[in-house]
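Mind folding the following:
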Amino acid sequence: MDLNGVRWRKSSRSNGQGGNCVEVADDMPGVVAVRDSKDPAGPVLTFAPDAWRAFVGRLAPR
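Below you'll find the predicted structure:
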């Protein structure tokens, strides 16, 4: 998968927590990519958009 040119972003809740963040690229058709912000050249996990929304939805405080 070619990830050149994707827009990576950190959570608005990361607040500089010592670099313990993930970055998400959700500007690609049909896939959401996730990586460790401390290792941008490292492995990337990919998810179907529906699976990512379900995952993030479970993390949100109720």
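
C-alpha only now, for contacts and for neighbours.
Will do.

ok, the residue positioned nearest the centre of the chain to residue 38 distance?
Centrality entry for the chain: nearest residue to the mean C-alpha point is residue 24, 2.1 Å, by Cα atoms, centre = their mean. Distance, residue 24 to residue 38, using Cα to Cα, to the nearest Å: 13 Å.

how about this one, so we can line them up?
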Amino acid sequence: MDLTGATWRKSTRSGQGECVEVADNLPGVVGVRDSKDPAGPVLTFDPQTWRAFVTLAKRR
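Alright, predicted model coming up:
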């Protein structure tokens, strides 16, 4: 999966600690990576699946 042009961001709730980063600015894909290993592996999700995950996580 080509993630060229991805804009990575951390949650505003992560503070200054290490966290996951999300890139949701590309059409048809959301990337998730470990902030302390930005050159490492990236999980990818379709936007609908990512929205469902975030919705469920917010309920917790």
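
what does residue 15 of structure 2 align to in structure 1?
In structure 1, the residue matched to residue 15 of structure 2 (TM-score structural alignment) is residue 15.

Assign its match to helix, strand or coil.
State at residue 15 of structure 1, reduced to three classes by DSSP: H, G, I helix; E, B strand; the rest coil: coil.

For it, give its distance to residue 34 of structure 1.
Distance from residue 15 of structure 1 to residue 34 of structure 1, by Cα to Cα: 18 Å.

These two: which has the busier surroundings?
residue 34 (21 against 11; other Cα atoms under 10 Å).

quick one: that one and residue 46 touch, right?
Yes - shown here, residue 34 of structure 1 and residue 46 form a contact pair, counting by Cα atoms under 8 Å, at 6.3 Å.

picking that back up, ok, now how distant is the match of residue 15 of structure 2 from residue 31 of structure 1?
Taking Cα to Cα, one finds residue 15 of structure 1 at 26 Å from residue 31 of structure 1.

All the strands of structure 2, residue numbers only.
For structure 2, strands defined by DSSP state E occupy the ranges 9-10, 20-26, 29-34, 42-45.

Next, the angle from the second one to strand 29-34.
Relative orientation of strand 20-26 of structure 2 and strand 29-34, computed by axes from the mean of the first three to the mean of the last three Cα atoms, to 10 degrees: 160 degrees.

Give me the buried positions along strand 20-26 of structure 2.
For strand 20-26 of structure 2, a neighbour-count test (16 or more other Cα atoms under 10 Å) marks 20, 21, 22, 23, 24 as buried.
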